[in-house]
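Trainee: I'd like to go over a predicted model; first the sequence, then the structure.
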Amino acid sequence: MTLAFNQRIRQALDDRKQSDLFRSVQTLEGGNQPVFQNNGQRFHNFSSNDYLGLASSDELKSCYQRAVSELGVGSGASPLVTGYSNQHHSLELALTEWLGYEGALFFSSGFAANQAAVFALLKKGDLLIQDRLNHASLMEAGALCDADMKRYRHCDNDHLATLLQTDKPTMAVTESVFSMDGDIADLDTFISACQQAGALSMIDDAHGLGVIGEQGNGAIGCTAQRVDILVVTFGKAFGLNGAAILCSKEMKEYLTQFARHYVYSTAFSAAHAVTITKAIEMIQTQHWRREKLSELGAVYDEVLQSAPGYISTQTPIKPWLVGGEEQVLRLCNALKQEQIWTTAIRPPTVPKGSARLRITLSATHDIEAVEQLATSLKRHSEGC
């Protein structure tokens, strides 16, 4: 029996390597900073989700250090045992007041939060409708839950409206900012379509909160409508980790009873909750961080707008479309020779034939580094 598994594992690994889809963990020093070291070499980091530069902020680090000194490093239990503290409650109040919801539940990751909502709410005979390019956590949840699942064409709310014409209890889900493409969904139309059909609406705001919307309030700042379930994560613009589901009081009570990822997982620490609360304050008040992102994006666009591979976005996510797996690996390695660190994104993360560099900007980048990146990309694209 062991031999069968060994053969299966070996074959799967060989297949990945032969198709240029093999992935490896890189051991880096300072991967949460705009410049880091790898094997003694210095690289400009254009792969991080730390859009606002909070992960290496002295202000946020000092807050975390003080909180750990006072409160310790672990919560000790799940939220329903002894893992929910006054600090968690203060974070919930800050988050719900900022984003306009009645309640919030905290999770270890956005992956867990997305799956918790789908698994807890959908039953056999229900229908889940998703944007075709939604995150893997949502697609996996849809495949594993008891409900039927349909996918609508990317950001095509007319197609969504057609699929919503059903008598089944229905939930529709979209991302606000799509993590591999950097584009923004039409959230007004999405929510209106759900409301007209009597469907439950859910938005994954992982890459939106802190970056888009009025004063960085993400999806809710981009629509006059109110989505039923808002999932936010603290591992992108917040510079930390963890996630939350924001919803009505009654929905919160239901998820507290039936969301297994919440009930049976250890809560993040009280010190972590204090630091997330501090990050909310920084996002709300330090407008220069979003202004810097806009400035850097304009520099990037000006150099590259006519180059092959360039895709225009209004977010810090700048996909550079290459197409083939071998070609994107070659470009990624060529940039590394120039001390520019990017990540080659290949299937199954993106559809076949759409391999790309997922380039991201951070408020801690300087203009010279972005100009160097853009110039190198343009030179390599012209040489293809």
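Mentor: Arrived safely, thanks for sending.

Trainee: CA only for contacts and neighbour counts going forward, please
Mentor: OK.

Trainee: tell me how many other residues crowd T285.
Mentor: 12 (other Cα atoms under 10 Å).

Trainee: okay, now the one to match up with it:
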Amino acid sequence: MSRPDLLARMAQAQAARAEAGLLRRLRGVAAVDGAYVVMDGRRLLSFASNDYLGLAQHPRLREALVDAAQRWGVGATAAHLLGGHRAPHKALEQALADWTGRERALLFSSGYLANVGVLVALLRDGDLCLQDKLNHACLIDGARLSGSTLKRYVHADAASAQRQLAAMPEAAALLATDGVFSMDGDVAPLVELAALCREHGATLHVDDAHGIGVLGRDGAGSLIEAGLSQDDAPVLMATLGKALGSAGAFVAGSANLIDGLVQFARSHVYTTAMPPAVAAATLVAVDIARHESWRRERLQILIRHLRAGAAERGLQLLPSRSAIQPLLVGDSEVALGLSRALELRGYYVPAIRPPTVPADKARLRITLSALHSEAMVEQLLDALQAANV
């Protein structure tokens, strides 16, 4: 009996995905100009970026990046513990801790690495990792790698989470949730989940990738908006490549948490540090995000404008008050067709299909940025109506 050929097996799975109309493909962007991208030789108005505050091309970030590259070079050359931790990294960690109201912060090279690192460091065999059904994939993968028992509760349903916690009363437990859900755009019931964790002695871990910079006082995120402290939610993870327009991620919490992660978060210990120039640029982004509140105010105006215009045109947006405004379509092929129709009209709005979203929940994921204008939003709404959504 011969062993299965792994590459052949993967090719079969790929063929099945193509047959189902779910095949993903990479598309290159040739140029970026504000809210516009050039793809396949066409200039398109993009509603697909997570650059919520419009900082990725900001001249101050560019200048900080270039200046730091002149001083520090391009790469960090080593992991943080082996000489890769430079002055810009230290300054950024201090700024992130101060912004989010926490004792300390620790940089990771990506949000995926941050969540996996935390869960593997904290959880062991026999522990319970309880997660929202719509959590990001990296939280799911982190729980699996940790060896803990993974249980998933009904999306945004604290009562469902309570039943799961009560079923394993003796196990050490961590409850992980997105702050803002990346595909639906809604905000987790953080106050209820924090109360639940206090009641059951569980640790609350919040992935605020899509909340940081956008929600809360000074843009400090969904936990600050909910009035929750470090004691209420001991583990905060957020990314630097969305509202902050840069790259990488951080975990913020108590000094004990951060000291422990330096020892036991393998994805931090064994990964080259982010380039110092990126850290320097991100430090500027944090300053802008904190103090230029007009960017968040503009974003809120655009969100209200889009939702009101969609309602007037009979377009079915999912309930969301964030910059992520999904237009539910259902069928994957129909969603792809609508995305192509919009592209022909000059708009880039990708179709999101299973397995990224549940079966029969394909959608157009419209994301807004402070770079957009109300006129741009109105044009998109007209294009959606013309495409017979």
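Mentor: Ah, there it is. Fair warning: this is a prediction, and the values are worked out from it, not measured in the lab.

Trainee: ok, now which ones touch L377 of the first structure?
Mentor: L304 (Cα atoms under 8 Å, 6 or more residues apart in numbering).

Trainee: and if you look at the one 3 residues further on?
Mentor: Neighbour list for H380 of the first structure: L331 [criterion: Cα under 8 Å, 6+ apart].

Trainee: name the helix or strand for it, please.
Mentor: If you go by DSSP states H and E, H380 of the first structure is part of helix 367-382.

Trainee: pull out the buried positions in that helix.
Mentor: For helix 367-382 of the first structure, the neighbour count (16 or more other Cα atoms under 10 Å) marks A369, V370, E371, Q372, L373, A374, S376, L377, K378, S381 as buried.

Trainee: same check, this time on stretch 81-88 of the first structure
Mentor: For stretch 81-88 of the first structure, by 16+ other Cα under 10 Å, it's G83, Y84, S85, Q87, H88.

Trainee: re earlier: how about the buried residues of helix 367-382 of the first structure in a markdown table, adding distance to L331 of the first structure?
Mentor: Listed next are the buried residues of helix 367-382 of the first structure as a markdown table, based on distance: Cα to Cα, whole Å:
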| residue | distance to L331 of the first structure |
| --- | --- |
| A369 | 18 |
| V370 | 17 |
| E371 | 17 |
| Q372 | 15 |
| L373 | 12 |
| A374 | 13 |
| S376 | 10 |
| L377 | 9 |
| K378 | 11 |
| S381 | 9 |
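
Trainee: surely S176 of the first structure meets G213?
Mentor: No - the criterion here is Cα atoms under 8 Å, and S176 of the first structure misses it with G213 at 10.4 Å.

Trainee: got any residues that touch both of these two?
Mentor: Counting by Cα under 8 Å, 6+ apart, the common neighbours of S176 of the first structure and G213 are A219.

Trainee: the two: which is more packed in?
Mentor: In this view S176 of the first structure and G213 are compared by other Cα under 10 Å, and S176 has more residues nearby, 27 against 15.

Trainee: can you tell me how far that one sits from S19 of the first structure?
Mentor: 32 Å (Cα to Cα, to the nearest Å).

Trainee: thinking again about what came up before, same list, the buried residues of stretch 81-88 of the first structure, but as TSV with secondary structure and distance to L321 of the first structure please.
Mentor: Output for the buried residues of stretch 81-88 of the first structure, formatted as TSV (DSSP: H, G, I helix; E, B strand; the rest coil; distance: Cα to Cα, whole Å):
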residue	secondary structure	distance to L321 of the first structure
G83	helix	44
Y84	coil	44
S85	coil	46
Q87	helix	43
H88	helix	41
